[in-house]
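S.K.: prediction below, plus the sequence it came from.
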Amino acid sequence: MLEIDGAFGEGGGQVLRSSVALAMITGQPFRIFNIRGGRSKPGLMRQHLAGLNAAATICQAKTRGLELRSREVTFQPGSVTAGDYTFKIGSAGSVCLVLQTILPALLTAKDVSRVAIEGGTHVPFAPTYEFLDQVYFPVLESMGARIDRKLVRPGFMPAGGGRIEVEIHPVLELDPLELVDRGTLSQIEITAAVSGIPVIVAEREIEAVREVLDQQVSPEMIESQVVQLPRQFGPGNAVHTKVESASGLAMFTGLGQRGVRAETVGKRLGKVVRRYLSSSAPVGPHLADQLLLPLAMAGKGKFVTRKPSEHTATNMKVIETFLPLQFRTRELEDEDVQIEVVGL
């Protein structure tokens, strides 16, 4: 049985999620201790527990330690079983992170799976539904996956209550991925959504993002829109900026917070986008971390991103623990880095 130190590297929930996903794929049991040891509140939170329970249900795993605040878990996977599943986090925990835990294994199942997850769809420290729908899933589809999806209703902090539904079609093997050149910038789209909040907030956020990007991008290349969601889904606010280029796609998100001015949310987001535009790397920092496991499943491929975060470096080490492969990094110009997976 593999032994995983949950405090390793960045010491967060990604160590746990990747370990569970890899155990489901490989059939290797593991014990993880010091779960989220690098966080101020270590142990399993409701979101992590929901992901573990979902994974255990799908692969009929034998488990120990699945309870709130637990700092040690044993996970012995069985066979991955396709089916119709509904998982409820019971809080505003991220539905997207739960989905990313179980998605790789369901791509290897023998039949189509339909999964509904309820919780938070637009919450801090997690990808939003739009990021999965418009960036992450399209990359997986370019590798041969087929994932039909729908946002039934959004869920913001602190209430949650969101719901996504996905239909995951099995694939014999993923095709290798190669994203090494962004190409010419084609368009930037800013979308600000509000629920139970005045529309003027979204308009101010968009204007703040534009003010930052106008220093680097022609205004004619920037499109924007305000989306007013039904009041009962709120209060909540999210602003997304999608960057499209010849062979690259990236999205960055700002979430409204009580007591934080709309201009502050927009300027922070604009500066993150501007940093991405100052590089020639096609893969943004968040997508880079999430592409590692699909790349490993394909067994071959490479992409260029900015200097990897500790989060990404930790994820690479966890994947190498479960699979007979190695990630090689090569420094390029302007702090860009190429990440390539090779078999041992």
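M.R.: Thanks, I have the structure now.
S.K.: only C-alpha atoms for contact and neighbour calcs from this point on.
M.R.: Fine.
S.K.: what about residue 27, neighbour count?
M.R.: 17 (other C-alpha atoms under 10 Å).
S.K.: which residue packs closest to it, ignoring adjacent ones?
M.R.: In space, and not counting its chain neighbours, residue 27 is closest to residue 77: 5.7 Å by C-alpha to C-alpha, 6 or more residues apart in numbering.
S.K.: can you get me a residue count around that neighbour?
M.R.: 25.
S.K.: for it, what are its contacts?
M.R.: 23-24, 27-29, 56, 59-62 (C-alpha atoms under 8 Å, 6 or more residues apart in numbering).
S.K.: is it possible to get a markdown table of the residues you listed that adds distance to residue 301?
M.R.: Formatted as a markdown table, the contacts of residue 77 follow (distance: C-alpha to C-alpha, whole Å):
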| residue | distance to residue 301 |
| --- | --- |
| 23 | 22 |
| 24 | 22 |
| 27 | 24 |
| 28 | 24 |
| 29 | 27 |
| 56 | 30 |
| 59 | 28 |
| 60 | 31 |
| 61 | 31 |
| 62 | 34 |
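S.K.: can you flag which of those residues belong to strands?
M.R.: Among the contacts of residue 77, DSSP state E puts residue 62 in strands.
S.K.: let's see which of the contacts of residue 77 end up in helices.
M.R.: Counting by DSSP state H, the part of these found in helices is 23-24, 56, 59.
S.K.: also this one, for the comparison:
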Amino acid sequence: MIEIDGSVGEGGGQILRTSLALSMCTGQPFTLARIRVGRNKPGLMRQHLTCVNAATEVCGAEVHGAEMNSQSLAFTPGKLRAGDYNFNVGTAGSCTLVLQTVWPALLLADAPSRLKLGGGTHNPMAPPFHFLERSYAPLMRKLGANVELTLRRLGFYPAGGGEIEVTIWPAEDKLQPFDLTERGPKQEGFAECFAPALPRKVAQRELEQLGTALGWNEEQLRIGPVRQNEGPGNALLATLVYENLSEVFTQFGEKGVSAEKVARDLVREVRAYQLSEAALGPHLADQWALPLALAVWKRGREATYTCTELTAHAKTNFEVIERFLPVTFLTSVAKAGWRIAVKPT
């Protein structure tokens, strides 16, 4: 039984999600105490509880403490089961985080799985759908884990109502760790604004401000399509495409925040990445750690990547992964960033 203190390091929901994912992948039970104890609303929120329930369904786990506001959990996984699943957060809580919880386990299953997920698709503090589609999923395919993602409907806070469909193919025998230390030549850059149920001028102002700051022309500035029953909501995205990867940066509009400030905040993120020579941005560097560690474990071969920033979130994630898998994360300062080596132990 692996015992984990949920208050250590960054102390957030990622500790829970990584523990659930790797417990399913390895068959190791765990207990988690002091869940999100330092947050304004400690314990399991609906989004976290959906992750627990999804993991339970995928592997037939025995669980204790799976209830709202619970600050402790005991999880004993059963056998992984491929299948058709429907997971709905029921609020604007992030359904992409629910997906990332079960994704690693389902790629180790013995047949394809099809998922329908409902909730928030574009949330602060969570990977937006377009980040998963353009940044994360292509690297997963390169790792040997094929996946198809489809956005059916955008979902924003506080209404939610978003919907994603995903197909995950088995990949246990195909996983191959690889190094990702350089971006390669830049191929294109573009921005999009999704602002359903808001005046069109909001999107136009954000894009104009961003385009002026980054020197992007009109063809690089796009207003996203609006589907039925979406919004209100506002997400401004910048996508940078390189030969070896793509990075997606996002800022969210909210009541009382000007369109110009949303754009300026996004420009700041983009420029910080452009000033570095490291491959991955801070969020992708964090989220890439788990699938890469799985591949290193399965193949017994080291892999390395570089990133622009080593966040507290990433460091905590490394520590949790090391509790479940026989791997070690070695970090060192590299040119304009950090170098992360994942080694089998």
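M.R.: All right, it came through fine. On a predicted model such as this, the values are computed, not experimentally measured, just so you know.
S.K.: gap between the residue nearest to residue 27 of the first structure and residue 171 of the first structure?
M.R.: In this view, residue 77 of the first structure and residue 171 of the first structure are 20 Å apart by C-alpha to C-alpha, to the nearest Å.
S.K.: widest-spaced pair of the ones in helices among the contacts of residue 77 of the first structure?
M.R.: Greatest spatial distance among these (C-alpha to C-alpha): 23 and 56, at 10.5 Å.
S.K.: measure how buried whatever residue of the second structure lines up with residue 303 of the first structure is and give me the count.
M.R.: When the second structure is aligned by TM-score structural alignment, residue 303 of the first structure is paired with residue 305. Residues lying near residue 305 of the second structure (other C-alpha under 10 Å) number 22.
S.K.: contacts only, for residue 305 of the second structure.
M.R.: Applying C-alpha under 8 Å, 6+ apart, the residues near residue 305 of the second structure are 179-181, 279-280, 339-341.
S.K.: same check, this time on residue 121 of the second structure
M.R.: Residue 121 of the second structure neighbours (C-alpha under 8 Å, 6+ apart): 94-96, 128-129, 154-156, 160, 162-164.
S.K.: for residue 109 of the second structure, same thing?
M.R.: Taking C-alpha under 8 Å, 6+ apart, one finds 80-82, 170-172 in contact with residue 109 of the second structure.
S.K.: do the same with residue 152 of the first structure
M.R.: Contacts of residue 152 of the first structure (C-alpha under 8 Å, 6+ apart): 162-165.
S.K.: over to residue 203 of the second structure?
M.R.: Contacts of residue 203 of the second structure (C-alpha under 8 Å, 6+ apart): 193-195, 223, 259.
S.K.: mind running it again at 6 Å?
M.R.: residue 193 (C-alpha atoms under 6 Å, 6 or more residues apart in numbering).
S.K.: what separation do you get for it and residue 85 of the second structure?
M.R.: Taking C-alpha to C-alpha as the criterion, residue 203 of the second structure is separated from residue 85 of the second structure by 35 Å.
S.K.: please apply the same query to residue 36 of the second structure.
M.R.: Residue 36 of the second structure is 27 Å from residue 85 of the second structure, by C-alpha to C-alpha.
S.K.: ok, those two, which is more surrounded?
M.R.: residue 36 (27 against 16).
S.K.: can you tell me the SS state at that one?
M.R.: Of the three states, residue 36 of the second structure takes coil under DSSP: H, G, I helix; E, B strand; the rest coil.
S.K.: picking up where we left off before, between the ones in helices among the contacts of residue 77 of the first structure, which is nearest residue 256 of the first structure?
M.R.: Scanning these for proximity to residue 256 of the first structure, where the rule is C-alpha to C-alpha, the winner is residue 56, at 34.3 Å.
S.K.: against residue 76 of the first structure, how distant is the closest one?
M.R.: 9 Å.
S.K.: then residue 138 of the first structure?
M.R.: 32 Å.
S.K.: neighbour count: these two, which is higher?
M.R.: Remark: of residue 138 of the first structure and residue 76, residue 76 carries more neighbours, 20 against 16, as counted by other C-alpha under 10 Å.
S.K.: what's the closest non-adjacent residue to that one?
M.R.: residue 29 (4.3 Å).
S.K.: what's that neighbour in contact with, if anything?
M.R.: Counted by C-alpha under 6 Å, 6+ apart, residue 29 of the first structure has contacts 1, 75-76.
S.K.: what's the neighbour count on residue 212 of the second structure?
M.R.: 10.
S.K.: sweet, I'm off.
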